[in-house]
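[1] Can you look at this prediction? I've put the sequence above it.
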Amino acid sequence: MAVQRVAVLGAGSWGTTFAKVLADAGRDVTIWARRTEVAEEIRTRHTNSSYLPGVELPDRITATADPAVALAGAEAVVLAVPSQSLRENLTAWRDLLPSDAILVNLAKGVELGTLKRMSEVVSDVTGVRPGDVVVVSGPNLAKEIAQRQPAAAVLACADHDRAVAIQEASFNSYFRPYTNTDVVGCELGGACKNVIALSCGMAVGLGFGANTVATLITRGLAETARLGSALGADPLTFAGLAGVGDLVATCSSPLSRNRTFGERIGRGETMEAARAAQGGQVAEGVSSCRSIRELANRLGVDMPITDAMYRVCHEGVEPATVGAELLGRRQKPEWS
C-alpha cells in the first residue's frame, strides 16, 4: 500500500503542516483550500501567511480551490477540517474520493448531536469501515512541527497495513510516527485533551501556577481514561502519545488554541472576544465539552472537569466558581 500522491483537504495550520511533513518525506501533495487566494499563495509563493506566517513550504506542495483537482489520483486523502464541519464537508466531497484511497483524519472531537467519534463520522458519510480510517493524534502543535522541530505522533487504525502505509509516507528527519490499533482510545484522547486544555488556560488566566495546571492535567487524564474504559479503549493508550503526550503539550503551550482561549476566559474576556482573538481558528474544546459531557452522561461516567468547562462555555458560569466547586467535591481515593 505504498503512498506517493496525497490530497490534504483543508489549508489551516495543522492541515498545511501535515502537508509539509508529507512533502518533506518525499510525497507529492495537493492542498485543497476553501479560499481561492490561500490556494494561489500556496501554489505560487509556497507560503500560507494566514495560518503559518514565516514558514516556507516545499516545492512538492501545490494547492487548489477545486476539490476535484486536489483528489484526482490521490492514493491517500487527509481530512483537515474542524471536527464539527467534517460531516458537511465530507458529504460534498464523497463522490470525488478515489475508491481505493486511504482516508486519514486530523480532526479531534466528538460530533454534536450524534456523539460519534470522527472515524465514525467518516464511516457514516463514505461507507468505509470505521476501523479503516487512519487517525492522527499526539503532541502535534502545528507551528513547532512546521519549523521542523522534532516531534512524534501516533497513527491509529484497526487495519495495521493502512497505518503502516501512512507511517512510511510521513516519516522524515523531524517527524516520527508510531502505529496503534486502538482507534477509540486515540480519538478520545485527542478530543478530551482540548477540553482539559481549556481548564488549564482558565487556571492560568485566574493567576494560578504549575501545581494547579499539573493537577488539572492529571485529573483530566483520569476522567478521559474512565470514558475510554467505558467505550472499550486500551488503558495503555492514555499513557502514550495520544494520551498524556497530547494532553501535556496542549495544556502547557501558549501555541495551543484551546489553552489560549481558556486563558482569555480566565482573565475575564467574553466568549465572543476570545473567539475574535483566535483570528478565525477554532478552539475545538468549546464544542467538544458539550458533546463529550453528553456522551459521559449517557454512559454514566463521571467527568467533573468536562462538566465544569461546559458550564463556563455554554451556561455562563464564572471560571472561579467552577474552580471552587471542583476543589470542594466529595473526598475519595485517587483511583475510584
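    Right, received. Where do you want to start? Numbers count the residues shown, from 1 in each chain.

[2] all contacts plus neighbour counts: C-alpha atoms, from now on.
    Fine.

[3] how near is the residue sitting nearest the centre point of the chain to residue 196?
    Geometric centre of the chain, nearest residue: residue 108, 3.3 Å, by CA atoms, centre = their mean. Computed as CA to CA, to the nearest Å, the residue 108 to residue 196 distance reads 13 Å.

[4] wait, doesn't the residue nearest to the centre of the chain sit right on residue 191?
    Yes - if you go by CA atoms under 8 Å, residue 108 and residue 191 touch, sitting 4.8 Å apart.

[5] isn't residue 79 right up against residue 12?
    No - assessed by CA under 8 Å, residue 79 is found out of contact with residue 12, at 11.1 Å.

[6] ok so the residue nearest to the centre of the chain is a strand residue?
    No - read with DSSP: H, G, I helix; E, B strand; the rest coil, residue 108 is coil and lies in no strand.

[7] Might you report the residue contacts of it?
    Neighbouring residues of residue 108 by CA atoms under 8 Å, 6 or more residues apart in numbering: 82-83, 118, 137, 187, 190-191, 284.

[8] quick one: which of those residues is nearest residue 294?
    Checking the contacts of residue 108 against residue 294 with CA to CA, the nearest one is residue 191 at 13.5 Å.

[9] before we go on, here's another structure to hold up against the first:
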Amino acid sequence: MSKIEKVAVLGAGSWGTALSIVLADNGHEVRLWGHKPDQIEEINQHHSNQKYLPNIELPNNIIGYSSLEEAVSGLDLIVLAVPTKAIREVLGKVRSFQKSPLTIVHVSKGIEPDTFMRISEMIQEELPKDLYESIVVLSGPSHAEEVALRQPTTVTSSSQNITAAERVQDLFINQHFRVYTNPDIIGVEIGGALKNIIALAAGISDGLGYGDNAKAALMTRGLAEITRLGVKMGASPLTFAGLTGIGDLIVTCTSVHSRNWRAGNLLGKGKSLQEVLDNMGMVVEGVRTTKAAWQLAKKYEVNMPITDALYGVLFNNGNAKAAVDELMGRVKTHEMEDLTI
C-alpha cells in the first residue's frame, strides 16, 4: 500500500463518493468536494450520501467541502469525478487560484462534441502547462454501487507518465479494488467513452423485448466499431481486448446499475429522449458521446453503423425498432474482413 496522502475528489456523485471510500479505506485523508451545501452537510454530519449511494456509511476520514479552493489547498493530486460537460467549468475555477502543479486523475468517460476532444486533451487545454504535472486516467468495468459495497473490482490506471500511473495504482489498490497500469491513454479513454454508446443500444434492444442473441450481437459488433475508430485515433488494438475495452463493455451493457443501459431501455419502451433524461435525474454520458463519435466517424472515415443508427434515434427522432431492423438488414459481409484494422 502507498504512503498516506491527502487527496481531493472533485464531484460528490456516486462515482466520486465510491472512489472516496476506496481511498479512505486505504487510510488516506479524503476531501470530497460538491457544489450542493446540503449534500456536503449530510456527508459531514451523517457520513452518508443517500441520493447517490443509499444506505452506505462513509468512513470518518472523508470530509466534505463546498469550497473548491479549500478542497484543493495544499495538495498535489486531485481526482476529477465530475461529468464531462462540467470539466471545463471546474478546471477554470481551479486555474483561477491554483499556484503549484497538480497530478490530475480523471475518472469520467466521455468525448466532447464538436471539439472531438478526449478528457485528457480537455484538461491540457484548460490548464496551463505549469499547473499540471501529469494526467492519469482511471477507468474500467466498475459500478459505483458495487465499489461502495467493497465488492471485487478491477480497473486500469493509464498515463503517458508511467511513474504517475503507478502512483495512482498504489493510491487506490487494495484487496477489493485491483488496479493495473496501461500506457495507452488514447485507447483507455476511447474504450471508456464509446462503450456507453453500445450500452444505450443494448438497452434499446432489451426495451424492445429482444433477447440475449441480439444484445450479444450488438456488443460484439459494437466492440469492432470502437476498435476501428480507436486505432484510427492512435490507440493500440490490444487495449480494446482488456478491462477498458471488452471488460467495460460487458458490465455497462448487461447491468441494471448502468445508467446508459437504463436510458436505452426506456427509449426502447417508447419514451422520448427528454422524458428519459428527466426520468434518470443523473448525467447519461452516452448521449453526448454518441454525437461526438458520430462526428469522429465522419472525420476519420470509419464505418460505425451502430453509432449511426443510435445518432438517428437520439438526434433525428428516429424510430428505435426501425433502427435495429435496419442494422440487421445491412449488406452482407465477411466478419473477419469487417474486423480488419
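    Alright, I've got the coordinates. Fair warning: this is a prediction, and the values are worked out from it, not measured in the lab.

[10] before we move on, the earlier item: inside strands: which ones of the contacts of residue 108 of structure 1?
    residue 137 (DSSP state E).

[11] Tell me which entries of the contacts of residue 108 of structure 1 lie within helices.
    Among those, the members found in helices (DSSP state H) are 118, 187, 190-191, 284.

[12] Whichever of those residues end up buried, select them in ChimeraX.
    Of those, the buried ones go into a single ChimeraX selection, burial set by 16 or more other CA atoms under 10 Å:
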select :118,187,190,191,284
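
[13] which stretches of the stretch 51-200 of structure 1 form strands?
    Using DSSP state E, counting those that start in this stretch, the strands of the stretch 51-200 of structure 1 run over 61-64, 76-79, 102-105, 134-137, 151-156, 175-180.

[14] need the contact list for residue 121 of structure 1.
    Counting by CA under 8 Å, 6+ apart, residue 121 of structure 1 has contacts 86-87, 111.

[15] swap in residue 299 of structure 1?
    Residue 299 of structure 1 touches residue 230, counting by CA under 8 Å, 6+ apart.

[16] For residue 196 of structure 1, what is the corresponding residue in structure 2?
    The equivalent of residue 196 of structure 1 in structure 2 is residue 198 (alignment by TM-score structural alignment).

[17] how about JSON lines for the strands of the stretch 51-200 of structure 1, with mean neighbour count and distance to residue 22 of structure 1 added?
    Converted to JSON lines, these look like this (neighbours: other CA atoms under 10 Å; distance: least, CA to CA, whole Å):
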{"stretch": "strand 61-64", "mean neighbour count": "24", "distance to residue 22 of structure 1": "9"}
{"stretch": "strand 76-79", "mean neighbour count": "24", "distance to residue 22 of structure 1": "11"}
{"stretch": "strand 102-105", "mean neighbour count": "24", "distance to residue 22 of structure 1": "12"}
{"stretch": "strand 134-137", "mean neighbour count": "30", "distance to residue 22 of structure 1": "13"}
{"stretch": "strand 151-156", "mean neighbour count": "23", "distance to residue 22 of structure 1": "13"}
{"stretch": "strand 175-180", "mean neighbour count": "20", "distance to residue 22 of structure 1": "10"}
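
[18] of all the ones you listed, which lies closest to residue 276 of structure 1?
    Between residue 276 of structure 1 and the strands of the stretch 51-200 of structure 1, the tightest spacing by CA to CA is seen for strand 76-79, at 24.9 Å.

[19] Superposed on structure 2, what's the mean shift for the closest one?
    With mean CA distance after the TM-score superposition for structure 1, strand 76-79 of structure 1 departs from structure 2 by a mean of 0.7 Å once superposed.

[20] what helices or strands is that strand leaning on?
    Helices and strands touching strand 76-79 of structure 1, by 3 or more CA pairs under 8 Å, 6 or more residues apart in numbering; DSSP states H and E, are strand 5-9, strand 102-105.

[21] ok, residues contacting that strand?
    Contacts for strand 76-79 of structure 1 (CA under 8 Å, 6+ apart): 3, 5-10, 15, 71, 86, 97, 101-107.

[22] What span of structure 2 is that strand aligned with?
    Counting by TM-score structural alignment, strand 76-79 of structure 1 corresponds to residues 77-80.

[23] Could I get the contacting residues of the counterpart of residue 165 of structure 1 in structure 2?
    For residue 165 of structure 1, the aligned position in structure 2 is residue 167, judged by TM-score structural alignment. Counting by CA under 8 Å, 6+ apart, residue 167 of structure 2 touches residue 2.
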